[in-house]
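# Just need the structure, nothing else, for what follows:
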Amino acid sequence: MPGAEDRALDALIACPTCDALHRLAEVPVGARARCRRCARVLLAPRQSAMTQIVMLAATAAILMVAAVFFPFLEIHASGLSRWSSLLGVVAAFSEGWMLPLTFGLGAMILVLPLARLAALIYTLAPMALGHRPAPHAALAFRWAEAMRPWAMVEIFILGAAISLVKISALADVALGPAFWALAVLVVVTVLKDTLMCRMTVWKTLEERRPS
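Coordinates of the predicted model:
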């Protein structure tokens, strides 16, 4: 049985920005609890937020799969045309000393984003349905949070847009379905991250874990 000191520590939360300690209290749905020192939002529970996040994560995964297999762009120049998929973009660096770049690019724009979405769905789907967390759900969520800065689909689509502006001066460029799927994916990802209250997820994992 936990002692009084352990229970007192469990009732505290630290601000992720300034490390200020706060006593954990119930926050009504729709309200926000902010850090007294830096005004960082600590808790912001929303009605059916987990269900919405799971649906957005599933949508993002479908868009990612579509972006991999559909044409990304088509270039027309001097009577010739060539189209490329996202896999083709990744494989463009697969020769010689640039081979490691292929693995890094593939991991950051394909493997890590898909794995992170799968980890979020694995963590949140059972709790959204009112069940206990899946085995090792806390570890999966911790991994998903740690990999968030390394899933760089947003950076890739921004770099692709800048490159397309430069290429358009040399050739006619037609955007394929994969480009628009990635563009929608960025919007879905922003909505998902906006809805997610990480402190609430950790609190729910703690409250519903098997005793």
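# from here on, contacts and neighbour counts on C-alpha atoms
Fine.
# how close does the residue lying closest to Val184 once chain neighbours are set aside get to Glu95?
Closest residue to Val184 apart from its sequence neighbours, by CA to CA, 6 or more residues apart in numbering: Leu63 at 7.8 Å. According to CA to CA, to the nearest Å, Leu63 stands 29 Å off from Glu95.
# Looking at those two now, which is surrounded by more residues?
A direct count of neighbours by other CA atoms under 10 Å for Leu63 and Glu95 places Leu63 higher, at 20 against 11.
# what packs against the helix or strand harbouring the more buried one?
For Leu63, the host element (DSSP states H and E) is helix 49-69. In this structure, helix 49-69 packs against strand 80-85, helix 86-91, helix 112-128, helix 177-195, with contacts taken as 3 or more CA pairs under 8 Å, 6 or more residues apart in numbering; DSSP states H and E.
# Name the residues of that helix that are buried.
Using 16 or more other CA atoms under 10 Å as the test for burial, helix 49-69 gives 49-54, 56-61, 63-64, 66-68.
# from the middle of its chain, how far away would the helix or strand that comes right after that helix be?
Using DSSP H and E, the helix or strand that follows helix 49-69 in sequence is strand 71-77. Counting by CA atoms, centre = their mean, to the nearest Å, strand 71-77 is centred 28 Å from the centre of its parent chain.
# And stretch 122-138, by the same measure?
Using CA atoms, centre = their mean, the offset of stretch 122-138 from its chain centre is 18 Å.
# Between its first and last residues, what's the separation in it?
Across stretch 122-138, first to last residue, CA to CA, it's 10 Å.
# Before we compare anything, build this one as well:
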Amino acid sequence: MPTQQPSPPIDLDRLIACPNCDALYTTPTVESQDKAYCGRCHTVLIAPRRKAGKQLIALALTVLILITAATLFPFLAIDAGGMHHDASILQTAFAFEGALLGLSVAVMMFIVVIPMLRLILLIYVLTPIIRDRPPARWAKRAFGLSEALNPWSMAEIFALGCAVALVKLSDLAQVQYGPAAWLFAILVVIVVVTDSLMCRYSIWKSLDQ
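Predicted structure coming up:
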């Protein structure tokens, strides 16, 4: 009887899984500015870009500045019944007391602390890479934590939710958008651009080297 030849061992480092449908592929060679898509759900798997690291750091620093300013500046002003009141996100967060104190903490964590922590971790990971130096200590853990926090980073979701709420509130009172509202609008655009520039596969590959 013919003997069955053992199959060659699989190089796990050459495999890549789709984050959406878990389809498994052998990592293709992708040139800069090209993209590799999942054949099942068409999710972008690899999208390397030249100087993307420097652009990501610049965008991350910009978002950090915007979040800080948007937290301190007035978000909106309301005129109703001859009374005027304006408030910043920081003032609103600390306005809760007692049983609502947990809501105050959640607001600050989801729209300020976690987004800023993700950006700081991203800058920490990318800075040595763009300078052609070995990865920073604990860079893999830092980038893994940054990715794990991504679903909990809700600064842009907060901005969109406020936009919808303020449209409905304008029927009851005169609402004026403060500087922080416009900063959050800019922040949403930059966050989308940052996500489109980031090639997670390329970052992990650089950390492995």
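# And the TM-score between them?
TM-score of the superposed chains, computed with TM-score structural alignment, normalised by the length of the second structure, equals 0.90; 202 aligned residues with a CA RMSD of 1.6 Å.
# returning to that earlier point: thought the residue nearest to Val184 of the first structure was touching Ala181?
Yes. At 5.5 Å, Leu63 of the first structure counts as touching Ala181 under the criterion of CA atoms under 8 Å.
# Provide a list of residues in contact with the aligned residue in the second structure for the residue nearest to Val184 of the first structure.
In the second structure, Leu63 of the first structure lines up with Leu66, judged by TM-score structural alignment. For Leu66 of the second structure, the residues meeting the contact criterion (CA atoms under 8 Å, 6 or more residues apart in numbering) are 183-184, 187.
# Export those residues as JSON lines, with columns for neighbour count and distance to Thr26 of the second structure.
Converted to JSON lines, the contacts of Leu66 of the second structure look like this (neighbours: other CA atoms under 10 Å; distance: CA to CA, whole Å):
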{"residue": "Leu183", "neighbour count": "21", "distance to Thr26 of the second structure": "42"}
{"residue": "Phe184", "neighbour count": "25", "distance to Thr26 of the second structure": "40"}
{"residue": "Leu187", "neighbour count": "23", "distance to Thr26 of the second structure": "36"}
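# These into a markdown table, with extra columns for distance to Val125 of the second structure?
Formatted as a markdown table, these follow (distance: CA to CA, whole Å):
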| residue | distance to Val125 of the second structure |
| --- | --- |
| Leu183 | 26 |
| Phe184 | 25 |
| Leu187 | 22 |
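# And those residues, which is closest to Leu169 of the second structure?
The shortest approach to Leu169 of the second structure among those belongs to Phe184, at 18.4 Å (CA to CA).
# circling back: between the helices and strands packed on helix 49-69 of the first structure, which one is nearest to Asp10 of the first structure?
helix 112-128 (21.0 Å).
# Report the angle between the helix holding Leu63 of the first structure and helix 112-128.
Here the directions of helix 49-69 of the first structure and helix 112-128 differ by 150 degrees (axes from the mean of the first three to the mean of the last three CA atoms, to 10 degrees).
# centroid residue for the second structure?
Asn150 (5.6 Å; CA atoms, centre = their mean).
# can you pull the contacts of the nearest residue to Pro74 of the second structure once chain neighbours are set aside?
The shortest distance from Pro74 of the second structure to any non-neighbouring residue, by CA to CA, 6+ apart, is to Ser88 (4.0 Å). With contacts defined as CA under 8 Å, 6+ apart, Ser88 of the second structure is in contact with 70-76, 180.
# In the first structure, what sits opposite Ser88 of the second structure in the alignment?
So, by TM-score structural alignment, Ser88 of the second structure is matched to Ser85.
# do the same with Ile203 of the second structure
Using TM-score structural alignment, Ile203 of the second structure sits opposite Val201 in the first structure.
# now that match: how far from Ala119 of the first structure?
Applying CA to CA to Val201 of the first structure and Ala119 of the first structure gives a distance of 13 Å.
# One more: Ala144 of the first structure?
6 Å.
# show me what contacts the counterpart of Ile120 of the second structure in the first structure?
Superposed on the first structure with TM-score structural alignment, Ile120 of the second structure falls opposite Ala118. With contacts defined as CA under 8 Å, 6+ apart, Ala118 of the first structure is in contact with 57, 61.
# how close does Ala118 of the first structure sit to Thr204 of the first structure?
Relative to Thr204 of the first structure, and taking CA to CA, Ala118 of the first structure is found at 19 Å.
# ditto for Met55 of the first structure
19 Å.
# just Val68 of the first structure next, same as before
With the distance defined as CA to CA, Val68 of the first structure ends up 34 Å from Thr204 of the first structure.
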